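Novice: The sequence and its predicted three-dimensional model are supplied below.
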Amino acid sequence: MAAVHSDFGPVNARLLRASTDWQLRPTASQPLAANVHDDPDWDARVFADLTLIGEELAVLEPRLTSALTRFTGYHDRFAGALDRVRAGDTSWVTKVREDSCHTVWMELHEDLVATLGLERGAS
């Protein structure tokens, strides 16, 4: 589990960056400007990053489930959110109270941190 957590860290940083880039699109005058999704190249890059993150989750999940079967399903839920984005409902990137990419990832991260007995800020 500790080895998976170590490998999870860099992927987690990329997920945080992708989530931020989905929500914000800095300009020269507004570094915290909201992403109004009017730049298809920007959004396509973020979605490509999320797709790669999903592929990495597909590799991480079996390593987790080999130790604890309760980690089963995170990849399917993440992939399901990506499918909904592909189908045109972009709210599934960061939607709350639903199995969005961000929500599923946050739950996985919390589960992993709790399993290892780590403090949230330390991971």
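Specialist: All right, it came through fine.

Novice: For the rest of this, base every contact and every neighbour count on C-alpha atoms.
Specialist: Will do.

Novice: Can you give me the separation between the residue of the chain most remote from its centre and D21?
Specialist: The C-alpha centroid of the chain is most remote from S29, which lies 28.3 Å away (CA atoms, centre = their mean). S29 is 17 Å from D21, where distance means CA to CA, to the nearest Å.

Novice: now the residue farthest from the centre of the chain, what's its secondary structure?
Specialist: Secondary structure for S29, judged by DSSP: H, G, I helix; E, B strand; the rest coil, is coil.

Novice: what about versus this one:
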Amino acid sequence: MALDASDVEAVMELAIAHERVLRADEKLMLAPLARLALSADYSRTCAHLRANPAFGAAVERFEVVNRDLKALMTDWQTRSVAGATLPNDHTDTAYDNGIIDRLGRFHDRVEALLDEFVALVPRLAYYRDGLLAALERSEDGEIAFVSDVGCESYHTLWFDLHEELLRLSGTERVE
């Protein structure tokens, strides 16, 4: 259910006034005490999910494919030139298109997993749908949608999904 923008703005202004949300330029973030309260709320509201073996197994599979995406993003952001690893300046369209093709194959592999998460937690459809949209825009030549932090890129959405899965499952990031 979509909310009216003016209603959302009113709630955010109230949260700012009560110091539950902080404004940094045009961005909003939870205040430290609100973050702590949210964390406690996740443990209460997600107890059933955390006890669900299907959810736990899906999170474990996510962690495995997450390593594959990290490697793919490293290849997107860097190039090997004469034995040296350099930043990818994205002037080699063939190289970039090859990475985008790999991203498409990666997405094909994880679609069923994303669907599993949506079946367990319907609001995660936002990430599933956003990842597909970012992939499609990347395939259409908008390369910012591979990993740019200034838009809802594949990498940005994947990172946010990972953070949400960590909160839902009550687990820590594997480095």
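Specialist: Nice, thanks for sending it over. Since the model is a prediction, treat every value here as computed from it, not as a measurement.

Novice: distance of the residue farthest from the centre of the first structure from V46 of the first structure?
Specialist: For S29 of the first structure relative to V46 of the first structure (CA to CA), the value is 22 Å.

Novice: Trace Q77 of the second structure over to the first structure, please.
Specialist: Aligned by TM-score structural alignment, Q77 of the second structure pairs with Q23 of the first structure.

Novice: Give the burial count for the residue nearest to that match when sequence neighbours are not counted, as a bare number.
Specialist: Take Q23 of the first structure and drop its neighbours on the chain: the residue closest to it by CA to CA, 6 or more residues apart in numbering is N35, 5.2 Å away. Using other CA atoms under 10 Å, N35 of the first structure has 17 neighbouring residues.

Novice: all helices in the second structure, in order from the N-terminus.
Specialist: 5-17, 32-45, 47-50, 53-77, 93-120, 125-139, 144-147, 154-169 (DSSP state H).

Novice: pretty sure V146 of the second structure contacts L132?
Specialist: No. At 11.1 Å, V146 of the second structure does not count as touching L132 under the criterion of CA atoms under 8 Å.

Novice: Between these two, which has more neighbouring residues?
Specialist: Shown here are V146 of the second structure and L132; by other CA under 10 Å, V146 has more neighbours (28 against 17).

Novice: how near is the more buried one to E139 of the second structure?
Specialist: 9 Å.

Novice: same question, D96 of the second structure
Specialist: Following CA to CA, the distance that separates D96 of the second structure from E139 of the second structure is 10 Å.

Novice: Pick out whichever of the two has more residues nearby.
Specialist: Each of D96 of the second structure and E139 has its neighbours counted (other CA under 10 Å); D96 has more, 20 against 17.

Novice: wouldn't that one be in contact with Q77 here?
Specialist: No. The criterion here is CA under 8 Å, and D96 of the second structure misses it with Q77 at 9.7 Å.

Novice: Could you tell me how many residues sit around the residue mapped onto F47 of the first structure from the second structure?
Specialist: In the second structure, F47 of the first structure lines up with I100, judged by TM-score structural alignment. Using other CA under 10 Å, I100 of the second structure has 22 neighbouring residues.

Novice: list the contacts for I100 of the second structure?
Specialist: I100 of the second structure is in contact with 135, 138-139, 146, counting by CA atoms under 8 Å, 6 or more residues apart in numbering.

Novice: for stretch 74-91 of the second structure, how far is the first residue from the last?
Specialist: 17 Å.

Novice: Go through that stretch and flag the buried ones.
Specialist: Neighbour counts over stretch 74-91 of the second structure (16 or more other CA atoms under 10 Å) mark 75-77, 79, 88 as buried.

Novice: can you check stretch 117-128 of the second structure too?
Specialist: Per 16+ other CA under 10 Å, stretch 117-128 of the second structure contains these buried residues: 117-118, 124, 127-128.

Novice: cool, and stretch 138-147 of the second structure?
Specialist: Those buried within stretch 138-147 of the second structure under the rule 16+ other CA under 10 Å are 138-139, 143-147.

Novice: what does stretch 108-123 of the first structure give?
Specialist: Within stretch 108-123 of the first structure, judged by 16+ other CA under 10 Å, the buried ones are 108-110, 112-113.

Novice: No more questions from me, cheers.
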